[in-house]
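# give me a model of this one.
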Amino acid sequence: MEQKTGKLYLIPTRLGDNPPLEVLPLSIHKVISEIDNYIVENEKTARRFIKSVCPEKPQPSLILNLLNKYTQEDELFSFLDACKKGKNIGLLSEAGCPGIADPGAEIAKIAHRNNIQVVPLVGPSSIILALMASGMNGQSFAFNGYLPIDKGERKSELKRLEKLSQDQNQTQLFIETPYRNNKMLEDLCAVLHPATRVCVACDITLSTEYIKTMPANEWKNAKVDLHKRPAIFIIHKD
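Okay, the predicted model is just below:
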């Protein structure tokens, strides 16, 4: 009798340290209670998250494979060996949803190639939540990751994204290293057309959550400190 293949569960995590059940459904607890094999970005934070969701789960039973910038490509294929032996595996993001601005997408790709079922679970995505609250076009949008650090290149890219938003009625989203957030907002005010709408969404789902959409010229007078606060920037020129 052929052995049944396990599934790869994509398990969202919190965007901060709020209690798990404030932002995660009970299905997350059920899946974590049943899975011992995980693919994670950081062992310490993964163990802390698993314990917060499922405190009764024995930590010594956990098998954690690390997926980060130091992981070699040939290691990735072995991460799903447990699935081939009939065991389910959980893929944890460091924050938010696996595979969305996250290295987990590569694991999901390998799973599909090996006919392993990929099961996404419900949870918070800062990108989607920011877009939901922005008041901008949610029918057509693009996430652009980090913009160039070089001042000239960044200005050109912002102009390109602004034109793209107007020409295609497409909302443009991007992020910045948290300690450069305030400089990013200054650049948006200096580079974009005064009427271009800018949304800043930071600390999403936390008690300090801040989400505001205004024309670029109005942000010049805004008194908001984004330093070291995880933020999403969104622009759209009508």
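# could you use CA atoms for every contact and neighbour count after this?
Will do.
# how about I39, secondary structure?
strand (DSSP: H, G, I helix; E, B strand; the rest coil).
# what's around I204, how many residues?
23 (other Cα atoms under 10 Å).
# report the contact partners of it.
15, 126, 129-130, 210 (Cα atoms under 8 Å, 6 or more residues apart in numbering).
# ditto for Q59
47, 51.
# and if we set it to 10 Å?
For Q59, the residues meeting the contact criterion (Cα atoms under 10 Å, 6 or more residues apart in numbering) are 36, 47-48, 50-51.
# now stretch 111-127: buried residues?
For stretch 111-127, the buried set under the neighbour-count rule, 16 or more other Cα atoms under 10 Å, comprises 111, 116-118, 121-127.
# span of that stretch from start to end?
Using Cα to Cα, to the nearest Å, one end of stretch 111-127 lies 24 Å from the other.
# which residues belonging to whichever helix in the chain runs longest are considered buried?
In the chain, ranked by residue count with DSSP state H as the criterion, the top helix is helix 151-168. By 16+ other Cα under 10 Å, the buried positions in helix 151-168 come out as 154-155, 158-159, 161-165.
# do a quick rundown of the strands in the protein.
Taking DSSP state E as the test, the strands found in the chain are 8-11, 37-40, 63-66, 89-92, 118-120, 141-146, 171-175, 197-202, 210-215, 231-236.
# quick one: those as TSV, columns for distance to D74 too.
Converted to TSV, those look like this (distance: least, Cα to Cα, whole Å):
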stretch	distance to D74
strand 8-11	19
strand 37-40	15
strand 63-66	13
strand 89-92	18
strand 118-120	20
strand 141-146	26
strand 171-175	30
strand 197-202	36
strand 210-215	41
strand 231-236	33
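# I'd like the structure of this one too, to check against the first:
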Amino acid sequence: MTTGTLYLIPNTLGDGDDAALAAVLPGPVRERAGMLASYIGENAKTTRAFLKRVGTTRPIQEIEIHELNVNTPAGEIDKLLAPLLAGIDTGLVSEAGVPAVADPGALLVRRAHERGIKVVPLVGPSSILLALMASGLNGQSFAFHGYLPVDANERTKKLRELEQISRKAKQTQIFIETPYRNRALLDALLATCAPSTLVCVAADLTLPSETIVSRAVSEWKKKPAPELHKRPAIFLLLAN
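Sure thing, here's the model as predicted:
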């Protein structure tokens, strides 16, 4: 039996109107997303909300939705492939941005490859790449580290380590933080990094409130920082 195709469906980076949706998700992507009868998402409720926004060719209640998130046991991953193995095209959608990047879908994609299931990534916004594009930092060599340690001492230790790697390899270091701890991370960056180290903060990417600031630590200390509380943000540094 021919297997179905696993489509990696991008999501928006925040709420917005139809014009905002069209600006970040191309028409063919929205059309493909609306045709699928099977979905895998982090949360069934938000997956349905996404489908309502893009529009579907069938009633949403008829679309099969399975959940895959940080609480899903690794042993349950193979069960999520059942529709695909039965020949049903299925979409994998993230809560925001692209699936399988800073997202729990990566293991599912790996399992799909192992079972001979075709995987098709579709075009959409990645906050990591958008921030890198807009930062002015090194786009030839970069590394994404996800979340840094919550403990202040461990976070400072990690920042020093990343700055050292950046200086030695001339590599941009990229990381994120829980939105309500954004200011604490920025303060730690400015207190830890050398005056000449470049730091970029990109918040609310693709949204009307988008803010991107990129400057040396010494300049950050001279000028007011943007309000970052509870705003999804990407942090980047490049040591000279």
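# report all helices and strands that the longest helix of structure 1 contacts.
The contact analysis (3 or more Cα pairs under 10 Å, 6 or more residues apart in numbering; DSSP states H and E) places helix 151-168 of structure 1 against strand 141-146, strand 171-175, helix 181-191, strand 231-236.
# nearest to N68 of structure 1, of the ones you listed?
With Cα to Cα as the criterion, N68 of structure 1 lies closest to strand 141-146 of those, at 17.2 Å.
# average gap between that closest one and structure 2?
Superposing on structure 2 places strand 141-146 of structure 1 at an average distance of 0.5 Å from its equivalents, by mean Cα distance after the TM-score superposition for structure 1.
# and G4 of structure 2, what's its match in structure 1?
Matched by TM-score structural alignment, G4 of structure 2 corresponds to G6 in structure 1.
# need the contact list for that match.
Counted by Cα under 10 Å, 6+ apart, G6 of structure 1 has contacts 80-89, 116-118.
# ditto for E31 of structure 2
Applying Cα under 10 Å, 6+ apart to E31 of structure 2 gives the contacts 25, 54-57.
# of those residues, which are reproduced in structure 1?
Retained in structure 1 by both residues aligned by TM-score structural alignment, their matches' Cα atoms under 10 Å are the following of these: 54-55.
# which of the contacts of E31 of structure 2 fall in helices?
Those of the contacts of E31 of structure 2 lying in helices (DSSP H): V54.
# closest one of the contacts of E31 of structure 2 to K221 of structure 2?
For the contacts of E31 of structure 2, the residue nearest K221 of structure 2 by Cα to Cα is L25; the value is 37.3 Å.
# now the helices and strands packed on helix 151-168 of structure 1 in TSV, with mean neighbour count and distance to P215 of structure 1?
Formatted as TSV, those follow (neighbours: other Cα atoms under 10 Å; distance: least, Cα to Cα, whole Å):
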stretch	mean neighbour count	distance to P215 of structure 1
strand 141-146	14	18
strand 171-175	21	14
helix 181-191	18	9
strand 231-236	25	9
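# need those in TSV with distance to C202 of structure 1, can you?
Listed next are these as TSV, based on distance: least, Cα to Cα, whole Å:
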stretch	distance to C202 of structure 1
strand 141-146	15
strand 171-175	10
helix 181-191	10
strand 231-236	4
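# between the ones you listed, which gets nearest to P60 of structure 1?
Closest approach to P60 of structure 1 among those (Cα to Cα): strand 231-236, 35.4 Å.
# check which residues of stretch 203-223 of structure 1 are buried.
Quick answer for stretch 203-223 of structure 1 (16+ other Cα under 10 Å): 203-205, 210-211, 213-217, 219.
# ignore what I typed, I meant stretch 72-89 of structure 1.
Buried residues in stretch 72-89 of structure 1 (16+ other Cα under 10 Å): 76, 79-80, 82-84, 87-89.
# also stretch 130-145 of structure 2?
131-132, 135, 137-138, 142.
# a markdown table for those, including distance to L228 of structure 2?
Below are those laid out as a markdown table (distance: Cα to Cα, whole Å):
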| residue | distance to L228 of structure 2 |
| --- | --- |
| A131 | 15 |
| L132 | 18 |
| S135 | 17 |
| L137 | 21 |
| N138 | 24 |
| F142 | 24 |
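# which of those sits closest to T178 of structure 2?
A131 (16.6 Å).
# distance check, the nearest residue to that closest one once chain neighbours are set aside against A22 of structure 2.
In space, and not counting its chain neighbours, A131 of structure 2 is closest to A202: 5.7 Å by Cα to Cα, 6 or more residues apart in numbering. A202 of structure 2 sits 22 Å away from A22 of structure 2, going by Cα to Cα.
# then S126 of structure 2?
Using Cα to Cα, S126 of structure 2 is found at 15 Å from A22 of structure 2.
# my read: I174 of structure 2 touches G139, true?
No. I174 of structure 2 is not in contact with G139 according to Cα atoms under 10 Å; the separation is 11.1 Å.
# shared neighbours, these two?
With Cα under 10 Å, 6+ apart as the test, I174 of structure 2 and G139 both reach 129, 132.
# A231 of structure 1 maps to what in structure 2?
So, by TM-score structural alignment, A231 of structure 1 is matched to A233.
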